[in-house]
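[1] My questions concern the predicted model and sequence given below.
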Amino acid sequence: MNKVEAVKSTVAGLSKLYNHRTRLGLMGILLVNDWVDFVTLRNALKLSDGSLAGHIKALHKAGQIETEKRFVDDKPRTSYRATPAGREAFERHLEELEEFLKIMEN
């Protein structure tokens, strides 16, 4: 397989769901943490509430993350974590990115 064919094959394996840097960052945070609350995610990614909510909605709809709503000190707190399927899909995506970078280095 030549370099062009290798790149095409690797790029085809990438998930379009993670093409946006925010979703890539969001899943990266959730992959290394158990539950992360909305405010922590918003601050870490430097996003507006609406922007973060839109990306969360897309990942939730795709079954990549799950939501937990509870009260802490009488205040609502919404937290998120990657689902097992989300972890697996994101790890596959990262593997494809690594493979792509290896191809491009050679």
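    Structure received.
[2] alpha carbons only for contacts and neighbour counts from here, please
    Will do.
[3] Show me the helices in this structure, by range?
    In the chain, the helices defined using DSSP state H lie at 3-12, 21-32, 38-45, 49-61, 84-105.
[4] The third one versus helix 49-61: what angle between them?
    The one in question is helix 38-45. Computed with axes from the mean of the first three to the mean of the last three CA atoms, to 10 degrees, the direction of helix 38-45 lies at 110 degrees from that of helix 49-61.
[5] Minimum distance to Lys75: which of the helices of the chain has it?
    When the helices of the chain are ranked by proximity to Lys75, the top entry is helix 38-45, at 12.7 Å, counting by CA to CA.
[6] this is the other structure I want to compare:
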Amino acid sequence: MADSPPPPSHPALALNDTVHQRVRLAILTMLSEARECRFSTLRDELGLTDGNLNRHLRILEQAGLLQVVKGYEGRRPATWLRLTREGRAALHAEITALEQLVDRLRSSGATQRDRSPDAT
């Protein structure tokens, strides 16, 4: 039986570079709130250009975190996005790591020291 590697010693080491990027984290969060979301809704809510959003979606799709579904609404082309099971798990892991970071900071008292007027 092989030994499994020890868990990361610091919660920041559990952050996923693909998910943690702020726009991609926002995309995954929005997709977790609904069964699917239109491309235009994501673009408008996040204040992105079509090209910028497309680049982030491509990265998330290649990582298997979301599914892109193209079709039509009436005669107009439309694109819908759905979070995959892997995407939901990756978002959950990211949120857990962020919560552990916050808990660590709070338990160390660092956030209180930073608020004091005499902190340097």
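    Received it, and whenever you're ready, just let me know what you need. Keep in mind that what you see is a predicted model, and the values were worked out from it rather than measured.
[7] Compare the helices of structure 1 and report which one is nearest to Asp74 of structure 1.
    Taking CA to CA, helix 38-45 is the member of the helices of structure 1 nearest to Asp74 of structure 1, at 16.2 Å.
[8] Give the full set of residues in contact with Ala81 of structure 1.
    Careful, residue 81 of structure 1 is Arg and not Ala. By CA atoms under 8 Å, 6 or more residues apart in numbering, the contact list for Arg81 of structure 1 reads Leu30, Leu31, Asn33, Asp34, Trp35, Val36, Ile65, Glu66, Thr67.
[9] quick one: which of these has the most company?
    Using other CA atoms under 10 Å as the contact criterion, the top neighbour count among these goes to Ile65, which has 22 neighbours.
[10] From Arg81 of structure 1, how far out is Val39 of structure 1?
    Shown here: Val39 of structure 1 relative to Arg81 of structure 1, a distance of 14 Å by CA to CA, to the nearest Å.
[11] Likewise for Glu68 of structure 1?
    When CA to CA is applied, the distance between Glu68 of structure 1 and Arg81 of structure 1 equals 8 Å.
[12] roughly how far apart are Phe90 of structure 1 and Leu14 of structure 1?
    10 Å.
[13] more crowded one of the two?
    When Phe90 of structure 1 and Leu14 are compared for neighbours, Phe90 comes out ahead with 22 against 19, by other CA under 10 Å.
[14] Spit out the contact partners of the residue positioned nearest the centre of structure 2.
    Nearest to the mean C-alpha position of structure 2, by CA atoms, centre = their mean, lies Leu25 at 2.4 Å. Residues in contact with Leu25 of structure 2, defined by CA under 8 Å, 6+ apart, are Val19, Leu91.
[15] which one in structure 1 is aligned with it?
    Leu25 of structure 2 is assigned Leu24 in structure 1 as its aligned equivalent, the criterion being TM-score structural alignment.
[16] dump the residue contacts of Trp80 of structure 2.
    By CA under 8 Å, 6+ apart, Trp80 of structure 2 lies in contact with Glu36, Cys37, Arg38, Phe39, Val68, Val69, Lys70.
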